[in-house]
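In: below are the sequence and a predicted model; questions follow.
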Amino acid sequence: MLVREIMTAPAVRIHAEAALDDAITLLASKRVTLLPVVDDDDHLVGVLSEIDVLRRAVEPDARARASQLPDSPPLPRHITEIMTTDPVTTSEGADVADLVDVFVDTSIKSIPVVRGEQLVGIVSRSDIIRALWRSDEELRDELLSVFADYGQQSWSLDVEHGVVTIRGTGSTRDRDVAVAIARSVLGVRRVRTEERG
């Protein structure tokens, strides 16, 4: 599965000179967890996440504490004061499996997709989950169509819970091609092969 097949494009974004209030409004109204921050040329210059906002915008409530709270630092007015510069990014042709490793190993929920410095989309953990959410019948129909497009109709295909079983006889190279074709279909979780008896 490639990033371009599941990314959200265009991404909800915000200009680097925007006010923090504008960013909070976008995060809340668009129900996103991260805003790519761009300049006038739509080049990615940073990201603003929910965490960036929460760290600076939520004050302790004195009613929950027995002691007096210190004076609050000034609230940031512009997103450049709190955004993350040099964010993790990916490209349209990247393998989604590599992004899964990033999502598992970090607290990142969304990653901007760039072409050079140009923002072209965003990919999130939710995008990956949605790509996996397809019925077995829908997957099998698409697999049959894709296999026919590549002249691979000699294989028998079964799908159960997103796991594709390819049955048939052929050389190791033929089998590798069939597996690669099956893995390219969105929603396929695993591929296994069996010799047809």
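Out: That came in fine, so what should we check first?
In: only C-alpha atoms from now on, for both contacts and neighbour counts.
Out: Fine.
In: biggest helix in the protein by residues?
Out: In the chain, assigned by DSSP state H, the helix with the most residues is helix 136-149.
In: compute the inter-axis angle for the following helix or strand past it and helix 136-149.
Out: Moving toward the C-terminus from helix 136-149, the next helix or strand (DSSP states H and E) is strand 156-160. Calculated by axes from the mean of the first three to the mean of the last three Cα atoms, to 10 degrees, strand 156-160 forms an angle of 150 degrees with helix 136-149.
In: put this beside the first:
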Amino acid sequence: MTRQWNTVGELMTHAVVAVGRDATFREVLDTLQRWKVSALPVLAGDGRVIGVVSEADLLTTQDREPERAAAFTAGQMMSEPAVTVHADSPTAEAARAMARGHLKRLPVVDDEDFLVGVVSRGDLLKVHLRTDEDLAGQVRFELLATLRPAQASAIDVRAEEGRVTLTGATPDPSSLPALERLVRAVPGVVDVELKLATPV
């Protein structure tokens, strides 16, 4: 089985709309409305992300400078430095960054800060829309990667509405807390129940 939805790169949108730092107030507004997004990465001339301009930034500019708002550029209105995330970052890291900054979208950049995608709250919520079959398969994969094959095969995995139940046998009762942590770390798992007995 292939791991799914563990990293930002597996969830992000690759086709990204962005603006340059010299884009005018009107150009930013038109782009936001045309693409039905709430924020846009702002790029330097070489394509690196230098900030983010949002609907809120436009409203703030319009409120503070009603007579001059149209003369402002993306570079003058943007929030900087941009809060970004890397494609190989865990999805939980992106979720925490969004929560801390009250953000709806994050630019995804490579090691040199070039834009490679964007990830939204909606993208991150996809991990909770996994089928139970997929979720159980992911848990089995994690168990196989952690335990010896014989130990993993002695454990039955069931998932229902995101709640995972492990039944069967475990050779070491002291490993139960670690197993529970392992399963809870799988994206989309809502709850875990362990019904594992020690073989006589």
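Out: Sure thing, it's come through. Fair warning: this is a prediction, and the values are worked out from it, not measured in the lab.
In: what packs against the longest helix of structure 1?
Out: strand 156-160, helix 172-183 (3 or more Cα pairs under 8 Å, 6 or more residues apart in numbering; DSSP states H and E).
In: just the helices in structure 1 please.
Out: Under DSSP H, structure 1 gives helices at 3-6, 20-30, 50-57, 96-105, 125-132, 136-149, 172-183.
In: quick one: these as JSON lines, columns for mean neighbour count and distance to Glu194 of structure 1 too.
Out: JSON lines is the format used below for the helices of structure 1 (neighbours: other Cα atoms under 10 Å; distance: least, Cα to Cα, whole Å):
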{"stretch": "helix 3-6", "mean neighbour count": "20", "distance to Glu194 of structure 1": "28"}
{"stretch": "helix 20-30", "mean neighbour count": "15", "distance to Glu194 of structure 1": "46"}
{"stretch": "helix 50-57", "mean neighbour count": "14", "distance to Glu194 of structure 1": "47"}
{"stretch": "helix 96-105", "mean neighbour count": "14", "distance to Glu194 of structure 1": "24"}
{"stretch": "helix 125-132", "mean neighbour count": "15", "distance to Glu194 of structure 1": "23"}
{"stretch": "helix 136-149", "mean neighbour count": "16", "distance to Glu194 of structure 1": "17"}
{"stretch": "helix 172-183", "mean neighbour count": "16", "distance to Glu194 of structure 1": "10"}
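In: reformat those helices as TSV; add distance to Val38 of structure 1.
Out: Below are the helices of structure 1 laid out as TSV (distance: least, Cα to Cα, whole Å):
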stretch	distance to Val38 of structure 1
helix 3-6	20
helix 20-30	12
helix 50-57	16
helix 96-105	22
helix 125-132	22
helix 136-149	37
helix 172-183	34
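In: and Val163 of structure 1, which of those is closest to it?
Out: helix 136-149 (8.6 Å; Cα to Cα).
In: give me the residues contacting the closest one.
Out: Applying Cα atoms under 8 Å, 6 or more residues apart in numbering, the contact partners of helix 136-149 of structure 1 are 153, 157-162, 178, 181-182, 185, 187-188.
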